[in-house]
Every structure is written in structure tokens, then in C-alpha cells.
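1. Fold the following.
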Amino acid sequence: MANLQNQRTKKLIFMGFRELLAKESFSKITINEIADQAMIHRSTFYTHFTDKYDLLNQYLAHQRTNTEFNSEDIYEHPFSSIAEINNLELLPLLKFQSDDADFRNGFFQFVIDTVMENQDDKTELDKFFFIGRIKAINLWIDRTKQPYNPFVDYVYLDKVFRTGKK
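-> Prediction:
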């Protein structure tokens, strides 16, 4: 019974969080807003999550489990695979949140966790080099004010990932 109640509470929190992400930038969303949206007490939030970054990570992991995910594709087409992981339901939220640096950092931490937890034939070093290339592209976009959005221009960014050229 307690497990069902925990699942129900998490689902309410996820639904409330999703609604907030659709209308407000992640960095401005507070725990109180999340709790109010989910119709729970603030302390109940902390029973399930350490902070809003933990909520973001668990929410994205929950979304990933609801989609087909081929771990080999991510190494060949990382940005397209990220878009597929987050399916059509989540993609509008990613686009809306794409200018929020806190959201992007939390999202790419989720990608790093996904790659590192993945049980495949890649060595840890291979995985770290892969993550480094993704991070390098994101830094290149941010630091040089490139007009590319990882949540929209994923086909082009996959080309940059493979070739190392603009």
C-alpha cells in the first residue's frame, strides 16, 4: 500500500513539475511552487527528492523509461538520440527551457548519468571521451554565441559531433 501511495505522490509531483516547466523557467521554479502545484506539503516533496535538480533527473529518467532507447545509437547520433529519449511529449518543454542555463546543466547531467549507467561494451574512458565531446559542443554553443539549440538543431549538431567541423 505504501509503495502505491509513493508512486501516486511521485506521479502528482511529476505532473505538477511538468506543468510548471511548460510556463516558467526552471531556474525560477521553487520547491513551494512544485508542492503547491502537486497539492502536497513541502516536506512531502523532500521525502521523495533532495532538491529540484534531483526531481529533474528523476523526471527525465521516468520519461526515458517510457520510450525505446538504443544505447548504441547514442554513440553515433547523440543529439538525435537525446531528442528521441525525450519523445514528442517532452520536446516542447526542452525547447521552452533551452535558454535556461540551470535546466541545460541539469539536463546534460542526466545525459551523463544515462551514459555512465548504461551497461554496454564501452569502457569508462570511452564514455568519458564521449561525454567530453558533447560537453565541448555545448560549451562552443554557449561561449561563442552560436545560433544552435541542442533541443532543436540536433541533426546538425550530430554532424558537428561526428566530423568536428562546423
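2. all contacts plus neighbour counts: C-alpha atoms, from now on.
-> Noted.
3. Mind telling me what element Leu125 is part of?
-> Using DSSP states H and E, Leu125 maps to helix 124-143.
4. Counting by contacts, list what that helix packs against.
-> Using 3 or more C-alpha pairs under 8 Å, 6 or more residues apart in numbering; DSSP states H and E as the contact definition, the elements that helix 124-143 packs against are helix 101-117, helix 154-163.
5. quick one: the last one to helix 124-143, angle?
-> Orientation of helix 154-163 against helix 124-143 (axes from the mean of the first three to the mean of the last three C-alpha atoms, to 10 degrees) gives an angle of 120 degrees.
6. ok, Ser25 touching Asp100?
-> Yes - applying C-alpha atoms under 8 Å as the test, Ser25 and Asp100 come out as touching, 6.4 Å apart.
7. quick one: which of those two has more around it?
-> Between Ser25 and Asp100, counted using other C-alpha atoms under 10 Å, the more crowded position is Ser25 (18 against 14).
8. Relative to Ala101, how far out is the spatially most central residue of the chain?
-> The centroid of the chain falls nearest to Phe107 when counting by C-alpha atoms, centre = their mean (3.2 Å). Here the distance between Phe107 and Ala101 works out to 10 Å (C-alpha to C-alpha, to the nearest Å).
9. Figure out the helix or strand that Tyr46 lives in.
-> Element membership for Tyr46, per DSSP H and E: helix 42-48.
10. Just the buried residues of the helix or strand just after that helix, please?
-> Using DSSP H and E, the helix or strand that follows helix 42-48 in sequence is helix 52-65. Burial within helix 52-65, assessed by neighbour count using 16 or more other C-alpha atoms under 10 Å, is assigned to 52-53, 55-61, 64.
11. For Ser27, which three-state class applies?
-> Using DSSP: H, G, I helix; E, B strand; the rest coil, the structure places Ser27 in helix.
12. Now the second one, please; I'll put the structures next to each other:
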Amino acid sequence: MASQQAARMEKNLQQALLNLLAQYPFEKITIQQIAEETMVNRTTVYAHYEDKFALLNATLQTQFTATEIAPEDLKTKPFTSLSLLCKGTLTQAVERQRNDMAFQTAMMQLFFHQLKQTDVVPTGLPEYMLIWRVKAVMHWVRETQQPYNLYTAGSILDGLTVHANELLDSRL
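-> Now for the predicted structure:
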């Protein structure tokens, strides 16, 4: 019974965070706001999660588990996979978090964690190059103010990445 209550509370806390993410940048959200949104005391939030980053990671993990992203797609179509993750429940939250670095970092941590869980575990240079490629595209979009939304332009970004890799290969 206690585990069902804990699971229900964690689900409520995650939903509260999603509601807040649709309204405020993640970096501005506080544990107090999450507690108020859930109608519990701050200590209840801390009883389930170490901090707001742990709650965000759990929320993103729950959302990832609910999608049907094939493990191989993480390797071959990382941005399309990210776009698929961001549909549905996460749509409003990711739109609001488009420029929040803490949120982007959490999304990347989720991506790398999921990649490690597959049979394409990043142990060799090609797998680490994939990680570099994803980070490089995210940095390029942000720093050069590209019009692409990292969370919705998956197939476009995957296509641009393939094209850039082909250009690099042709020059070598």
C-alpha cells in the first residue's frame, strides 16, 4: 500500500513539474512552487526527490518510457527520437523550455542515459562521436541562433547532420 501511495505521489509531483514547466523556465522553478502546485509540504517533495533536478530527470525518464523510441533510432536518428519524446505530454513544457540551459542539459543526460541502456553502449570512438555530434548540433543551433527548435525539428536536424558528415568525409 505504501509503495502505491509513493508511486501516486511521484506521479503527482511529476505532473506538477510539467504544469510549471509549461509556465516558467526550469531554472526559475523552486521546490516550494512544486509543493504548492501539488498541494503538499516541501518536505514531501524532498522525501521523494533529492532536488528539482532529480524530479526533472525522473519526469523525463517517465516520458521516455511512455514513448516507443527504438534503441537503434537513438543512434541513427537522435534528433528525430528527441522530437518523438517531446510530443504529447511534454509539448507545452519543451516549448517553454526551448532556451533554458538546465532543461537542455537534463534532456541530454536522458539521451545519453538511454543510449547507455541500449546495445549501442558508447564504449568505442564511433559512439562517442555520436555524443559529440548531438552536442555540437545543439551548440550550433543555440550559439548561431538557428531557426530550428531542438525539440521539434528532429528530421531536419538529423538531415543536416548527415549532410554535414558527408561534407566532412568528402574533404578527408
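13. ok, the residue nearest to Pro147 of structure 2 when sequence neighbours are not counted - how many residues close by?
-> The spatially closest residue to Pro147 of structure 2, leaving aside those adjacent along the chain, is Val141, at 7.5 Å (C-alpha to C-alpha, 6 or more residues apart in numbering). One way to gauge burial is a neighbour count; for Val141 of structure 2, by other C-alpha under 10 Å, it gives 16.
14. try the one 4 residues further on
-> Other residues lying near Gln145 of structure 2 total 9 when counted by other C-alpha under 10 Å.
15. what's the answer for Ser81 of structure 1, then?
-> The number of residues near Ser81 of structure 1, taken as other C-alpha under 10 Å, comes to 21.
16. State the next helix or strand along the chain beyond the helix or strand where it lies.
-> Counting by DSSP H and E, the element that carries Ser81 of structure 1 is helix 78-85. Scanning the chain past helix 78-85 of structure 1 towards its C-terminal end, the next helix or strand to appear is helix 87-97 (assignment: DSSP H and E).
17. Mind listing what's buried along that next one?
-> When neighbours are counted by 16+ other C-alpha under 10 Å, the buried residues of helix 87-97 of structure 1 are found to be 87, 90-94, 96-97.
18. Superposed on structure 2, what's the mean shift for it?
-> Per the superposition on structure 2, helix 87-97 of structure 1 and its aligned residues are separated by 1.9 Å on average (mean C-alpha distance after the TM-score superposition for structure 1).
19. In contact with the residue nearest to the centre of structure 1, which residues?
-> With contact set as C-alpha atoms under 8 Å, 6 or more residues apart in numbering, Phe107 of structure 1 has these partners: 56-57, 60.
20. Then Pro150 of structure 1?
-> The contact partners of Pro150 of structure 1, taken as C-alpha under 8 Å, 6+ apart, are 79, 98, 138, 157.
21. make it 10 Å
-> Contact criterion C-alpha atoms under 10 Å, 6 or more residues apart in numbering gives 79-80, 82-83, 94-95, 98, 104, 137-138, 141, 156-158 as the residues in contact with Pro150 of structure 1.
22. for Leu93 of structure 1, same thing?
-> For Leu93 of structure 1, the residues meeting the contact criterion (C-alpha under 10 Å, 6+ apart) are 18-23, 25, 86, 151.
23. ok, now Ile141 of structure 1?
-> By C-alpha under 10 Å, 6+ apart, the residues touching Ile141 of structure 1 are 135, 147-150.
24. List only buried entries from these.
-> Buried members of these, scored by 16+ other C-alpha under 10 Å, are 149-150.
25. In strands, which of the contacts of Ile141 of structure 1 fall?
-> Secondary structure assignment (DSSP state E) places none of the contacts of Ile141 of structure 1 within strands.
26. which of the contacts of Ile141 of structure 1 are the two that sit furthest away from each other?
-> Lys135 and Pro147 (16.5 Å; C-alpha to C-alpha).
27. For Ser81 of structure 1, see how far away the aligned residue in structure 1 for Leu150 of structure 2 is.
-> Residue pairing (TM-score structural alignment): Leu150 of structure 2 is matched to Pro150 of structure 1. The gap separating Pro150 of structure 1 from Ser81 of structure 1 is 11 Å, by C-alpha to C-alpha.
28. likewise Met39 of structure 1?
-> To Ser81 of structure 1, Met39 of structure 1 is 34 Å away according to C-alpha to C-alpha.
29. go on, Phe107 of structure 1?
-> When distances are taken as C-alpha to C-alpha, Phe107 of structure 1 and Ser81 of structure 1 turn out to be 14 Å apart.
30. Just give me the match in structure 1 for Glu36 of structure 2.
-> With TM-score structural alignment as the matching criterion, the partner of Glu36 of structure 2 in structure 1 is Asp36.
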